[in-house]
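Colleague: What follows is a predicted structure for the sequence shown.
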Amino acid sequence: MKMNTLGLPVVETKELVNDLNILLANFQIYYQNLRGLHWNIRGKRFFDLHVKFEEFYNDSQLKIDLIAERVLTLGGSPLHTFADYIEHNRLTIGKNISRDEEAIQLIIDSLSDLLGIERKILEASGNINDEGTNSMMSDFIAEQEKTIWMLKAWMEDEI
């Protein structure tokens, strides 16, 4: 088995880079959805949600950079065009959402979809002992699971 300079198997690492790029594309869509929610939210919860959505999109912007840098660390090239993002998108695209509950549901659904991608990456990175990617995915997953729990509590829904 041929190994790269990081001590990871070359073929499996290329597959992992592809999966990370899919995650990157979907995070870009998630980020843009959050921007739209931030701009378009209306109603009695405007002040709270406007700030919360900004917090979420700032966090997702940091994660986007971490994912892209991990792709580079593993020897790949991060996707960076809107065409690439749309091609690899698995999330619902939110357009002109201004109602609070619809906005929160979009975030819950998006995070659930991102968790699916991240768990696939976590399994693949674990299989090749890629602790850098594994650690990043574990951190993302734990944080997003907690966010889903909080948002579902806000919606008065069960997990």
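Modeller: Arrived safely, thanks for sending.
Colleague: make it CA atoms for all contacts and neighbour counts henceforth
Modeller: Will do.
Colleague: So which residues of the chain form helices?
Modeller: In the chain, the segments counted as helices under DSSP state H are 10-40, 46-73, 82-88, 100-127, 131-155.
Colleague: closest to Asn4 out of those helices?
Modeller: Judged by Cα to Cα, the one of these that comes nearest to Asn4 is helix 10-40, at 5.6 Å.
Colleague: list the buried ones in that closest one?
Modeller: Of the residues in helix 10-40, those buried by neighbour count under the rule 16 or more other Cα atoms under 10 Å are 10, 13, 16-38, 40.
Colleague: Repeat that for stretch 102-113.
Modeller: Applying a neighbour-count criterion of 16+ other Cα under 10 Å, one finds 103-104, 106-108, 110-113 buried in stretch 102-113.
Colleague: Please convert those residues to CSV, extending it with distance to Asn96.
Modeller: CSV is the format used below for the buried residues of stretch 102-113 (distance: Cα to Cα, whole Å):
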residue, distance to Asn96
Ala103, 10
Ile104, 14
Leu106, 12
Ile107, 14
Ile108, 17
Ser110, 16
Leu111, 19
Ser112, 21
Asp113, 21
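Colleague: Identify the residue nearest Ile128 in space, chain neighbours excluded?
Modeller: Excluding its sequence neighbours, the residue lying closest to Ile128 (Cα to Cα, 6 or more residues apart in numbering) is Leu8, at 6.6 Å.
Colleague: try this one next to it:
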Amino acid sequence: MEKLSNIGLQKEDSRHVAEKLNELLANYHLYYQNLRGFHWNIKGIHFFQLHDKFEELYGSALSRIDAIAERILTIGQQPLHTFSDYMRLSSIKEAANLSGDKETVSATHQNLSILLDLEREILKLAAETGDEGTVSLISEDIHENEKTLWMLNAFLS
């Protein structure tokens, strides 16, 4: 039995990385859906700014969802693709009926914190297994999410 994948990574290592990437994929789907709801339902004095910001964030999340799924395929594994799997695996929960500025930004902050914690776990695992492609993908995502978290903190302070 061949121990190396088509791209030269240990198959067993890739399986472990893919499990964590699928967990990230699930969380990103819930994050994305929450942002869509916030975009549609935001009310109040900050409507125009937050309506646009939530659209920007969910557009970015959608791109990341695709990149994560493609990375899972690249390392020879199967990305999850059902919402029931996402709901089962995600630490991020649905944020229903939120429409105020502070509550939607606070929920987004909380969701991003969950994503960052998971990304840091994946970064460490991928580095330990020599999976530079995943390291690169996740490093870039961490950088962007940290910047967004900083901005959300500024809004909430």
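Modeller: Ah, there it is. Since this is a predicted model, take the numbers as computed values, not measurements.
Colleague: Next one: the residue nearest to Ile128 of structure 1 from Gly75 of structure 1, what distance?
Modeller: For Leu8 of structure 1, the distance to Gly75 of structure 1 (Cα to Cα, to the nearest Å) stands at 11 Å.
Colleague: which residues are common contacts for the two?
Modeller: Common contact partners of Leu8 of structure 1 and Gly75 (Cα atoms under 8 Å, 6 or more residues apart in numbering): none.
Colleague: before we move on, the earlier item: of all the helices of structure 1, which one comes closest to Gly94 of structure 1?
Modeller: Shortest separation from Gly94 of structure 1 across the helices of structure 1 is recorded for helix 10-40, at 5.6 Å, computed as Cα to Cα.
Colleague: mean distance, that closest one to its aligned residues in structure 2?
Modeller: Average distance between helix 10-40 of structure 1 and its aligned residues in structure 2, after superposition and using mean Cα distance after the TM-score superposition for structure 1, equals 0.5 Å.
Colleague: Just list what that helix packs against, helices and strands only.
Modeller: Using 3 or more Cα pairs under 8 Å, 6 or more residues apart in numbering; DSSP states H and E, the elements in contact with helix 10-40 of structure 1 are helix 46-73, helix 82-88, helix 100-127.
Colleague: Would you format these as JSON lines with distance to Ser138 of structure 1 included?
Modeller: Converted to JSON lines, the helices and strands packed on helix 10-40 of structure 1 look like this (distance: least, Cα to Cα, whole Å):
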{"stretch": "helix 46-73", "distance to Ser138 of structure 1": "13"}
{"stretch": "helix 82-88", "distance to Ser138 of structure 1": "22"}
{"stretch": "helix 100-127", "distance to Ser138 of structure 1": "7"}
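Colleague: Pick the most deeply packed of these.
Modeller: Using mean count of other Cα atoms under 10 Å, the stretch among those with the greatest mean number of neighbours is helix 100-127 (a mean of 18).
Colleague: chain center to it: distance?
Modeller: The chain centre lies 6 Å from the centre of helix 100-127 of structure 1; the measure is Cα atoms, centre = their mean, to the nearest Å.
Colleague: So which residue is dead centre in structure 1?
Modeller: To find the centre residue of structure 1, average its C-alpha atoms and take the closest one (Cα atoms, centre = their mean): that gives Phe27, at 4.0 Å.
Colleague: Arg90 of structure 1 contacts Asn26, correct?
Modeller: Yes: the pair Arg90 of structure 1 and Asn26 passes the contact test of Cα atoms under 8 Å, sitting 6.6 Å apart.
Colleague: Can you verify my assumption that Glu101 of structure 1 contacts Glu156?
Modeller: No: proximity of Glu101 of structure 1 to Glu156 does not meet the contact threshold set by Cα under 8 Å, at 10.5 Å.
Colleague: picking that back up, ok, the residue nearest to Ile128 of structure 1 - how many residues close by?
Modeller: Other residues near Leu8 of structure 1 number 17, with proximity taken as other Cα atoms under 10 Å.
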